[in-house]
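Peer 1: Predicted structure and sequence below. I'll ask about it afterward.
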Amino acid sequence: MRVAARERTADSGEEVRGWRAPRSSAWSLPEVRWALIAAVLFAMGGLVQLVGAPPWLYWTLCLACYAAGGWEPGWAGLKALRGKTLDVDLLMAAAAIGAAAIGQVFDGALLIVIFATSGALEAVATKRTADSVRGLLDLAPATATRITDDGEEEVVDTSVLDVGNVFMIRPGERIGGDGLVVDGASEVDQATITGEPLPVDKATGDEVFAGTVNGTGTLRVRVTRPAADTVIARIVAMVAEASASKATMQLFIEKIEQRYSVGMVIATVALFVLPLVFGADLQSTLLRAMTFMIVASPCALVLSTMPPLLSAIANAGRHGVLVKSAVVLERLSTVTHVALDKTGTVTEGSPRLMQIRRVPDVAVDDTELLALAAAVENPSEHPLARAIVAAAGAAGLPLRPVEDFASAPGRGVRGRVGDTFVEVGNPTLLAEDRGVAHDLVDELEQVGYTAVVVRRNGAVAGVLGLTDRVREAAADMVAALTALTGTRPILLTGDNSRAAAALAAQLGIADVRAELLPQDKVAAVRELETVGAKVMLVGDGVNDAPAMAAATVGVAMGRTGSDLALDTADAVITRDDLSAIPAVLALARRARRLVIANLAIAATFITVLVAWDLLGHLPLPLGVAGHEGSTVLVGLNGLRLLRDAAWPSER
């Protein structure tokens, strides 16, 4: 089964490099279908035994369960054996067959169902990784308008854009390549790359990135990187690389499986062969060897881990946290450091008007200033304009008609409201106005606000301060994470350093790393991991996906998260409830403690039963009862986490 999973990873890598493989649902995976069939047959077998159906029907259903769920691990085990590797897959298939040989076909079917389910989870995890990388296709446009040497326009595939080519981006289009603006001015939404909540003004000499969205102006851009080396392409490579590095972490587990499998086979063969050499009876020797195979099988050990983890996953799901696998929950329990994205994670992800600062001695009050700004901004589609209009609506101000409206990309908008000529834009409007207005802009920017200047009849009337508002539960979340992990969270953001520092001060975060590109976030995560930290990264954007993949655990915000972030993340906060982040960490740690307790119980039962079988005479019914009893005990112990009281925030 694990060999097959490794082969699927290699195949999926070819699909990702091809970029055009269609997505398919998890149900299309054969491993998932066979595991479901095996589970249904197992349940039917147990039911017909309870109702007293003919033995042949019970055996038929159980053997059908063997065939449905056991062929893949058996085949994988045989292929591994052919490669001179003995793993648990083959051992479990042998244990199941041995159980059937001595009449305990139900025990064998249970092992088959467990291993088939494990294989299905591996297949689904592999598929999600491939799909998340393929999801980047939607970000970069397939074509671009290239300007030829003769000044003509031609539509070409973005993959053929080369360094030095010049291409045009019209308003509203996605940018097809990384480069420098050589002509034009506009605002560009870079949230997919840098995570900045507000569009960034671009003019000649400024850098733009493939996959970002142009605003209201037209730009001409000279390509500075080939298509294979754009920021988007590097994100693809980083996600794939980080996902592959996680898979290599399983090598240690495979070594343990190998040793356990070899030891079990040697012990079983010795227990069968040695007594025969000394003249023991064949039937009793075979019975003892099969009893050993049953009581030493790791069924109880497997169930020691899964019920607590799956119960915790189900509990988390009821409280708005989707944990994608039991492996993820195990990783959550080891987290020592938490890194937080800013925009859309600890903030709401959309700008709001927070301050209205009038210039002294101007004959206009705050209400009139906002009404004038909203009237002129109403025809604009800029996010800041929408925030100003929304603030006016919330204040109950009517939107007055505007005449002679005009938009200057990278500068602002202007128009006539009644007899008043109004201009609204960025601080470049202050070029000719020194003094108080500059001080107002500086004050607002110092505390992390975006300053919007309002001019009335040519004179500055006031400055509006807009910002992305902090979520209400953010400060409590930071405090809870600090108490839980013993370290303060780290803020990783592509936003400007002033805005990041202002927000961090509100939340009590000391370590702030701002103006980061996706590769910079990955570097920050790996820097922490090199000193032994287990990092959980919480984010919502495409720019967070590589760092999510590189981190021990990646967590995405469900409502504001991009498709790629949701696919790449190991867990999703579906309701965007920040209090759920420390709660799920605490739940994962409790699940880990239960797993350790269950492993101790299961190991004790196995040790006692194996010693009894080796040193004395363990009756088969008693061995099966002990084996199944330990399985039931650890299963029930793990199910305790299903209770709502187990969710930390409700205790």
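Peer 2: Alright, I've got the coordinates.
Peer 1: make it CA atoms for all contacts and neighbour counts henceforth
Peer 2: OK.
Peer 1: Quick check: residue 623 touching residue 611?
Peer 2: No - using Cα atoms under 8 Å, residue 623 makes no contact with residue 611, being 11.3 Å away.
Peer 1: Settle it for me: which of these two has more neighbours?
Peer 2: Just comparing residue 623 and residue 611: by other Cα atoms under 10 Å the higher neighbour count belongs to residue 623, 21 against 15.
Peer 1: quick one: buried residues of stretch 304-318?
Peer 2: Buried positions in stretch 304-318, judged by neighbour count with 16 or more other Cα atoms under 10 Å: 304-317.
Peer 1: again but with stretch 402-410, I slipped
Peer 2: Burial within stretch 402-410, assessed by neighbour count using 16+ other Cα under 10 Å, is assigned to 402, 405, 407, 409-410.
Peer 1: what does stretch 563-578 give?
Peer 2: Using 16+ other Cα under 10 Å as the burial criterion, the residues of stretch 563-578 that qualify are 563-574, 576-578.
Peer 1: ok, then the element right after the longest helix anywhere in the chain?
Peer 2: Once the chain is assigned using DSSP state H, the helix that runs over the most residues is helix 580-615. Moving toward the C-terminus from helix 580-615, the next helix or strand (DSSP states H and E) is helix 620-638.
Peer 1: And that next one, what does it pack against?
Peer 2: With contacts taken as 3 or more Cα pairs under 8 Å, 6 or more residues apart in numbering; DSSP states H and E, helix 620-638 sits against helix 282-296, helix 299-318, helix 580-615.
Peer 1: same for the longest one, what does it pack against?
Peer 2: Under the contact criterion of 3+ Cα pairs under 8 Å, 6+ apart, helix 580-615 touches helix 282-296, helix 299-318, helix 326-332, helix 474-485, helix 620-638.
Peer 1: And these: which comes nearest residue 38?
Peer 2: The closest of the helices and strands packed on helix 580-615 to residue 38 is helix 299-318. By Cα to Cα, the value is 16.6 Å.
Peer 1: For the stretch 51-200 of the chain, which segments are assigned as strands?
Peer 2: Secondary structure of the stretch 51-200 of the chain (DSSP state E, counting those that start in this stretch): strands located at 143-147, 153-157, 166-169, 179-184, 186-189, 200-202.
Peer 1: Below is an additional structure, to be compared with the one above:
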Amino acid sequence: MTAGIDTRIPSRPARLRRSSAWSLPEVRWAALATGLFGLGALAALAGGPSWLSWALYLACYAAGGWEPGLAGLKALRDKVLDVDLLMVAAAIGAAGIGQVFDGALLIVIFATSGALEAVATKRTEDSVRGLLDVAPETAVRLDESGVEEVVAAAVLDVGDILMIRPGERIGGDGIVIDGASEVDQAHITGEPLPADKKPGEEVFAGTVNGTGTLRVRVHRPAADTVIARMAALVAEASASKAKTQLFIEKVEQRYSVGMVAATVALLVIPLLLGDDLRSALLRAMTFMIVASPCALVLSTMPPLLASIANAGRHGVLVKSAVVLEKLATVTHVAFDKTGTLTHGAPRLTRVDSLNDGFSDDELLSLAAAAENPSEHPLGRAIVAAARQNGLTVRPAIEFVATPGQGVRARVGADVVEVGAADATVGELGDTPVVVRVNGVPAGVLTLTDHPRAEAVGAVARLRAITGTEPMLLTGDNPRAATRLADDTGIVDVRAGLLPEDKLTAVRDHQDSGARVMLVGDGINDAPAMAAAHVAVAMGRSGSDLALETADAVITRDDLSALPALLALARRARRVVAANLVIAAMFIVVLVTWDLVGHLPLPLGVAGHEGSTILVGLNGLRLLRSRAWSRT
């Protein structure tokens, strides 16, 4: 009795519009069955001919039971016993012994329960995937001569130049090359205010341009835009099943077979002992209804999918229900430093030549030339500082970058290396890098980075939720790491780590029984993220490898989402547990009542289907915004 989610994702962001509940066939058939049942009851109360009420009740059977009955028969053909088929069989059995009113009531409540489940599933799906509706279908592309042409956004490729006029949606992910404007990117990053965009700034497909005109060079193909990657993550999340759900489905088949066997025994044994057919069949039908595991099946996935939807609305993409279960069990949190706890945009503050061979400007120019091909934040800061000072950034060849160590390149006749400095160099909280020219230290560049404004509060809330001290795992020098740790309230600091050192730190912690959530953004974080119990990547600053490795992505790089995410996952686990208890309690009470006493069929129907509706609605509470903010 579970409604599936369509997880097919088109090759480009599709137009997925929210539909009303009446568009769902389950809702329409349930409404028709309810109307026919009401007319049948009115005909019986009015003293009309018995054939009229019977005809209306049987029409109710057809309207509310044909779809689950057909699905059950198809499942039976594949040697799968579906609980939907059992419910329809119970209703037909009730009609066979003259209890057509009770059977029709079962069909109505069963169809209504299925309709509510379909609405819940659709609402969750719409909530998660609603961002796809913002993607434009066309874009204005400029050819080599500057002539405009309207093309499908799906055909845009890297290097295409787009013209974005005021009020238009941006057709692809790219870099602004001309113009200035404000862009509303709330659908992508969650930022409430428009972001200023100027040459060199990144813009995203589906965001809305403000009052200025922009020219944008596409730097990702249409299938790889941020919004398309979100769609892929949504597909993975919707298609996955939690371990609890998989266990329930594994047990469900055996349980259903056992339930049918018990129903047959409950019918045959009383008949052999001299009971009449009507009472034996009525008790057996009642037993089959109340023992069906519909509520158990519906206990798990609605809360988890609702939580995934809620997190998605608040800028966190959780890749699967399994990930959400893992988040609920996190005991320790580990952070990367640059780009995670800090903005990842350090600024050059000092240039110190170590000898008379190079002036400060010459040293900075050489370092910028070597770092120009690099994507590391420190390298970008060095290049930016050189250009701001009006220095020439010469081309470099033979460029090599070693994660955790630095870069090496040939600039003219010189081999220039820019890498980590000794921990004793520089001031507390600074990040010094040594520039070596032809193997000889030539100077030290000092850079600083600043912690994110929300870092202090996020660290404190995570400490309160997990009951353990967050860790800082960084390749930066101990002085810079200690300064950041003091600023953010972190006690456990591990600095100067290479990628393999971060991996070892995570594994050692987990070997002692910890379940570590690692939060990072860079290529050098990926090995440790893969080994962690659960990994979270910073969506805006994160490398492609980190985004691919991570189990969840914070699309707007807001660290305050982390404690809210853990709290939501833990609440979802509590709701699942409560649902399982409620469902099992209803089954035990109703089955016991039917076996040792006399449970009226209408009451059994109401109890069974009522429990199914109850656990479904309980899970949907996690869609509310309040569920995200509670910690």
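Peer 2: Cool, the structure landed. Please read all numbers here as calculations on a predicted model, not as lab measurements.
Peer 1: want to try TSV for the strands of the stretch 51-200 of the first structure, with distance to residue 349 of the first structure and mean neighbour count as columns?
Peer 2: As requested, the strands of the stretch 51-200 of the first structure are exported to TSV (distance: least, Cα to Cα, whole Å; neighbours: other Cα atoms under 10 Å):
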stretch	distance to residue 349 of the first structure	mean neighbour count
strand 143-147	29	21
strand 153-157	33	13
strand 166-169	26	24
strand 179-184	27	20
strand 186-189	13	24
strand 200-202	15	19
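Peer 1: Out of those strands, flag the one nearest residue 283 of the first structure.
Peer 2: The closest approach between residue 283 of the first structure and any of the strands of the stretch 51-200 of the first structure, judged by Cα to Cα, belongs to strand 153-157 at 73.4 Å.
Peer 1: which residue numbers in the second structure go with that closest one?
Peer 2: Per the alignment by TM-score structural alignment, strand 153-157 of the first structure matches no residues in the second structure.
Peer 1: Go ahead and flag the most central residue of the first structure.
Peer 2: When Cα atoms, centre = their mean is applied to the first structure, the residue found nearest the centroid is residue 569 (0.5 Å).
Peer 1: okay, now residue 390 of the second structure: neighbour count?
Peer 2: Residue 390 of the second structure is flanked by 11 other residues according to other Cα under 10 Å.
Peer 1: That should have said residue 609 of the second structure, apologies.
Peer 2: The number of residues near residue 609 of the second structure, taken as other Cα under 10 Å, comes to 25.
Peer 1: isn't residue 495 of the first structure right up against residue 517?
Peer 2: No - proximity of residue 495 of the first structure to residue 517 does not meet the contact threshold set by Cα under 8 Å, at 9.6 Å.
Peer 1: Please identify which of the two sits among more neighbours.
Peer 2: With other Cα under 10 Å as the criterion, residue 495 of the first structure and residue 517 differ in neighbour count, and residue 495 comes out ahead with 23 against 19.
Peer 1: where does the more buried one land in three-state SS?
Peer 2: Each residue gets one of three states, and residue 495 of the first structure gets coil by DSSP: H, G, I helix; E, B strand; the rest coil.
Peer 1: next one: residue 468 of the first structure
Peer 2: Recorded secondary structure, residue 468 of the first structure: strand (three-state DSSP).
Peer 1: just residue 419 of the second structure next, same as before
Peer 2: Here residue 419 of the second structure takes the strand state, with states given by three-state DSSP.
Peer 1: so what's it up against?
Peer 2: Shown here is residue 419 of the second structure, whose contacts under the criterion Cα atoms under 8 Å, 6 or more residues apart in numbering are 405-407, 433-435.
Peer 1: switch the cut-off to 10 Å
Peer 2: Applying Cα atoms under 10 Å, 6 or more residues apart in numbering, we find residue 419 of the second structure in contact with 378-379, 401-402, 404-408, 432-436, 444-445.
Peer 1: ok, it to residue 616 of the second structure distance?
Peer 2: Taking Cα to Cα, to the nearest Å as the measure, residue 419 of the second structure and residue 616 of the second structure are separated by 56 Å.
Peer 1: quick one on the thing from earlier: with secondary structure and distance to residue 75 of the first structure added, can I get the buried residues of stretch 402-410 of the first structure in CSV?
Peer 2: Listed next are these as CSV, based on DSSP: H, G, I helix; E, B strand; the rest coil; distance: Cα to Cα, whole Å:
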residue, secondary structure, distance to residue 75 of the first structure
402, coil, 74
405, strand, 72
407, strand, 67
409, coil, 64
410, coil, 63
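Peer 1: what touches both of residue 623 and residue 611 of the first structure?
Peer 2: Jointly contacting residue 623 of the first structure and residue 611 under the rule Cα under 10 Å, 6+ apart are 292, 296.
Peer 1: Give the buried residues for stretch 6-22 of the first structure.
Peer 2: Result for stretch 6-22 of the first structure [16+ other Cα under 10 Å]: buried residues 9, 12-13, 15-16, 19.
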